[in-house]
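> my questions concern the predicted model and sequence given below.
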Amino acid sequence: MERQRKGVSVVLIPSPLQGHIAPILGLADILYSNGFSIIIGHTLFNSPNPSAYPHFSFLPFSDQLTESEASTSDPLHLTNLINIRCALPLTRSLSQLLSDPSLDPIVCFISDAALHFTRSVCDSLRLPRLVLRTGGASSFLVFSLFPLLRQRGYLPIQECRGEEAVVELPPLKVKDLPRMESKDPEALYEFACRMSDELKSSSGVIWNTFEELEISALERLRHELGIPSYPIGPFHKHPTLASHSSSALRSPDESCIPWLDTREPNSVLYVSLGSIAAVSEREVVEMAWGLANSRQPFLWVLRPRSESEWLQPLPEGFMESVGGRGHVVRWAPQTQVLSHPAVGAFWTHNGWNSTLESICEGVPMICMPCFADQKVNAKYVSDVWKVGVQLPGEVERGEVEKAIARIMVEDEGKFTRERALELKHKASLCLQQHGSSRRSLDALISHILSYNNRQTHPVAGEEAK
């Protein structure tokens, strides 16, 4: 039976990027299933589909983006624009919401950590603000130490020092530190510092991770941030009462599931490099022939550059050479794919959602990180959790073939699969009644409810003082 409704609302706002939308909607489902009314605030750009979430209310606000700005391939620049332009539109929308007597009272605001502008909005309305970090704790620790890393000379990154150890953050090397292509070379540094500073000013931080996976980073961050910390992940594995609607911005090709049904257990390599990472035509060709030469069955998500150019980057004769051993789709229902018994490994860009989903299903990884936190995640996958291998350097068909053999055929792959299954078990235990994530969720619920009946924001129509 559904838990008793608590008579209070929580507003949640995601950053409008695929890797950020999914976890905040997952958190919203978790809170809804624990009795809270849910309001999803969102920009007009990449807005979620309200019909997929009939149990939520939605609060759109203007992002003031032009068409060219919204189509940028620079996610950091896009996020900075949203932080600059959205404070006033969100304040106006929230003010109207707070004055609506038909709604359950709003007791708390939960913001994506990337949207640091929400601090000023919540301060002006005297609304308690929690922050969701959609990435891992280990990568956020790196971001939080950017000033120290610059002071010690690791930043800006120098390619000639790539193999040098970062002694303050073992086991990372300089080449594993986050980087991102942007119009402004200082943009990532400034963004990371601002994100960390604004998070420290919040009432608490929610993590889509679990203690047993990232205990060292979580303990260090608790000390450095000085605010309540709630690791309640993995979100997508929580038993929720709400419908599990897809938050994907693309429609998945369901044909891959019956194709997987025809394959042997642990025989298929699933290949997907996420929703943003750009892969050059040369890399696609090298990936293709590496897959072909491996002789392993594969399911490959190949995102189209345009509707007319979907399969054009594939080399001539590739599809004929692999025959029925390979299946190529534009987008896949990833959690279904990773949980399928035919899938034996995952070639991934190591975005946090993908990394965590693979861990939860006990699927070993071939790591090909592209930017930002992905490099940190990949290093932890290969060297700390030991549930994957990294592709070295540039994508080259011979190295691709070797990596596939290591993870799918050789003894190293058997060890890696055993480690992955151990972590899968821990991810399951943490969500059980007395598990670490369940205890953290209970503490988070108590924290949110502690705001109830307080005068945390001004009477509707008044200016915050």
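On my side now, so go ahead.

> contacts, neighbours, all on C-alpha from now
Noted.

> hang on, Val328 is in a strand, isn't it?
Yes. The assignment for Val328 is a strand, going by DSSP: H, G, I helix; E, B strand; the rest coil.

> I'd say it and Trp300 touch.
Yes. Between Val328 and Trp300 a contact is recorded at 4.8 Å, counting by CA atoms under 8 Å.

> more neighbours, those two?
Counted by other CA atoms under 10 Å, Val328 and Trp300 do not tie: Trp300 has more neighbours, with 22 against 18.

> does Ile404 touch Arg295 like I think?
No. Using CA under 8 Å, Ile404 makes no contact with Arg295, being 9.5 Å away.

> okay, those two: which has more neighbours?
Comparing Ile404 with Arg295 by other CA under 10 Å, the one with more neighbours is Ile404, at 26 against 14.

> here comes the other one, which I'd like you to weigh against the first:
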Amino acid sequence: MGKSHVLVIPFPAQGHVIPMMELSQRLIEQGVKVTFVNTEVIHNKIVTSNWINKDGVDDDLRHMVSIPDGLDPCEDRNDIVKLAKSISQNMPGKFEELIESVDKEDDTKITCIIADFNMAWAIRVAKKKGIKPAAFWSASVITLASVLSVEKLIDDGIINEKGMVLKDEMIRLSDSMLPMKPTNMFWVCFEDPALSEVAFQIVLAAKQASELTEWVLCNSTTELEAATFSMYPQLSPIGPLLASNRLADQTGHFWKEDTTCLAWLDQQPACSVIYIAFGSFTLFNQNQFEELAFGLELSNKPFLWVVRPGMTKETATIFPDGYMERIGSRGKIVSWAPQQKVLAHPSVACFVSHCGWNSTLEGVTNGLPFLCWPYFSDQFQDETYICDIWKTGLGLNKDERGIITREEIKSKIEVLFNNGMFRANALDIKEKVASSIAKGGCSHSNFNKFFEWIHEKDS
């Protein structure tokens, strides 16, 4: 029986790369050969973060390769409009060339392509080449539901044919699904209309491409999103795709981790530490940043805070005068943390999060209550899950200036620490999710069925 050879291509953002790397690792553990395709810029970031060997090959079954995104090295990849247009214009041809090159040089031809939903053109390339395609969705499935319901949203007059909101009122895609605000749909909630337009074009392309695949793999579980999976039985939950069972558990991170925070956590009492991290995109203005700093100071509890470079809109992140001296050893501030290890640490009591789906899953699988601070896109839907459906956390309210004040932060932290309901609910959800990925669970069974489908050609 010959080896299966899968080509995996994520959208070039950390929240997309991480779960697809984990999916790749699970396939490799089953003996599947994986060629993982990043853009050159992302590939170099991962190499620099020391996750893979400098030659780009980690072992016999995993090959890390790259193709250009079409932008010059000096151009700003944070300009998503420019990046998305360049990707769609330049990468399909390079991707085809890569497939031909791999098939020519490798003794195992590519037999399946797993493409990020946001790289839908790769699915069309797979069909053109006669290769089995599968799509992968990295965010919450409620977010994907809005993509699959685009035609209904247009017919109902909720959005127009360019994806712009016509009626800003709460909607339900089905009676059993949670309500959503149209302005929180992930292609709408950008300040730049041009970016919303590009995002909606990606949505339309993804929806069309998904109809060309037998498999739409989702980084979620029926335990977390039962109503949505019930409405869309064609979707296959295989998550959460986390690597907590391995030493090298931070696959795909773009920044070097500061592991000194783990020794600091060892010195703290059990269930005492507030962990604060906002992912790779969230930006604060200086005023809001300082209110957060003061709120943590006023909490009078130990805290571990990830303050990555470029987290504030100003040129440099500036802490309030005398802040470091006042918090002393009670606070630990790092530029990037080994998050899964942090969240699994017994001293961590709660997670102040932007509610990105990867972070949400990491918090859920460690049974932690949340303090929710969403920034954009699907994060608002994830907050609704946490606060209203799972009841494992609290949201934060802004004042008349649009600021979350230090008093609001201090108050909500006190509620999380003093109300045992949030911890109890979080531990209950943790057990249910663990059962899904255990042998016989829904996610475990779906993954095995997918693996068998990949292997069918070789039997």
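All right, it came through fine. Here the structure is a predicted model, which is why all the values come from computation and not from measurement.

> and the TM-score between these chains?
Laid over one another, the chains give 0.88 as their TM-score (TM-score structural alignment, normalised by the length of structure 2), with 434 aligned residues with a CA RMSD of 2.4 Å.

> what segments of structure 2 are strands?
Taking DSSP state E, the strands of structure 2 run over residues 5-9, 33-39, 62-67, 112-116, 132-137, 215-218, 235-237, 273-277, 303-306, 331-334, 348-353, 370-372, 393-395.

> winner for burial among these?
Per-stretch averages of neighbours, counted by mean count of other CA atoms under 10 Å, single out strand 370-372 among these, with a mean of 28.

> so that one matches what in structure 1?
Strand 370-372 of structure 2 corresponds to residues 365-367 in structure 1, going by TM-score structural alignment.

> what of stretch 428-439 of structure 2?
Stretch 428-439 of structure 2 corresponds to residues 422-433 of structure 1 when matched by TM-score structural alignment.

> buried ones in that stretch?
423-424, 426-431 (16 or more other CA atoms under 10 Å).

> how many neighbouring residues does Arg77 of structure 2 have?
Look at Arg77 of structure 2: counted by other CA under 10 Å, it has 16 neighbours.

> counterpart of it in structure 1?
Arg77 of structure 2 maps onto Thr72 in structure 1, by TM-score structural alignment.

> now Thr221 of structure 2
That one, Thr221 of structure 2, aligns with Phe210 by TM-score structural alignment.

> against Ala427 of structure 1, how distant is its match?
Spatial separation of Phe210 of structure 1 from Ala427 of structure 1 under the definition CA to CA, to the nearest Å is 7 Å.

> joint contacts of those two?
Pro234 (CA atoms under 8 Å, 6 or more residues apart in numbering).

> surely Trp390 of structure 2 is in contact with Asn425?
Yes. Counting by CA under 8 Å, Trp390 of structure 2 touches Asn425, with 7.1 Å between them.

> just give me the longest helix of structure 1.
When structure 1 is parsed with DSSP state H, its longest helix is helix 411-429.

> orientation of it relative to strand 343-348 in degrees?
Angle, helix 411-429 of structure 1 to strand 343-348, by axes from the mean of the first three to the mean of the last three CA atoms, to 10 degrees: 90 degrees.

> who's in contact with helix 411-429 of structure 1?
Residues outside helix 411-429 of structure 1 that contact it (CA under 8 Å, 6+ apart): 210, 212-213, 234, 237, 359-364, 385-388, 406-407, 435.

> map Arg303 of structure 1 onto structure 2.
By TM-score structural alignment, Arg303 of structure 1 lines up with Arg308 in structure 2.

> residues near the nearest residue to that match once chain neighbours are set aside, how many?
Excluding the flanking residues, the one nearest Arg308 of structure 2 by CA to CA, 6 or more residues apart in numbering is Ser335, at 4.3 Å. When neighbours are counted by other CA under 10 Å, Ser335 of structure 2 registers 15.

> surely Ser335 of structure 2 meets Val306?
Yes. Using CA under 8 Å, Ser335 of structure 2 makes contact with Val306 at a distance of 5.4 Å.

> of the strands of structure 2, which is nearest Lys181 of structure 2?
Among the strands of structure 2, strand 393-395 comes nearest to Lys181 of structure 2, with 15.9 Å by CA to CA.

> the nearest residue to Leu71 of structure 2 once chain neighbours are set aside - how many residues pack around it?
Spatial nearest neighbour of Leu71 of structure 2, chain neighbours left out: Ser86 (6.6 Å); criterion: CA to CA, 6+ apart. Residues lying near Ser86 of structure 2 (other CA under 10 Å) number 15.

> what of Ala403 of structure 1?
25.

> so stretch 340-350 of structure 2 matches what in structure 1?
Using TM-score structural alignment, stretch 340-350 of structure 2 pairs with 335-345 in structure 1.

> and Leu391 of structure 1, what pairs with it in structure 2?
Using TM-score structural alignment, Leu391 of structure 1 sits opposite Leu396 in structure 2.

> now swap in Asp253 of structure 1 and tell me
Asp253 of structure 1 maps onto Asp258 in structure 2 when the alignment is built from TM-score structural alignment.

> please tell me how far that match sits from Ala337 of structure 2.
Applying CA to CA, the value for Asp258 of structure 2 to Ala337 of structure 2 is 5 Å.

> now do Ala135 of structure 2
Here the criterion is CA to CA. By it, Ala135 of structure 2 lies 30 Å from Ala337 of structure 2.

> ok, now Asp72 of structure 2?
Look at Asp72 of structure 2 and Ala337 of structure 2: by CA to CA, they are 30 Å apart.
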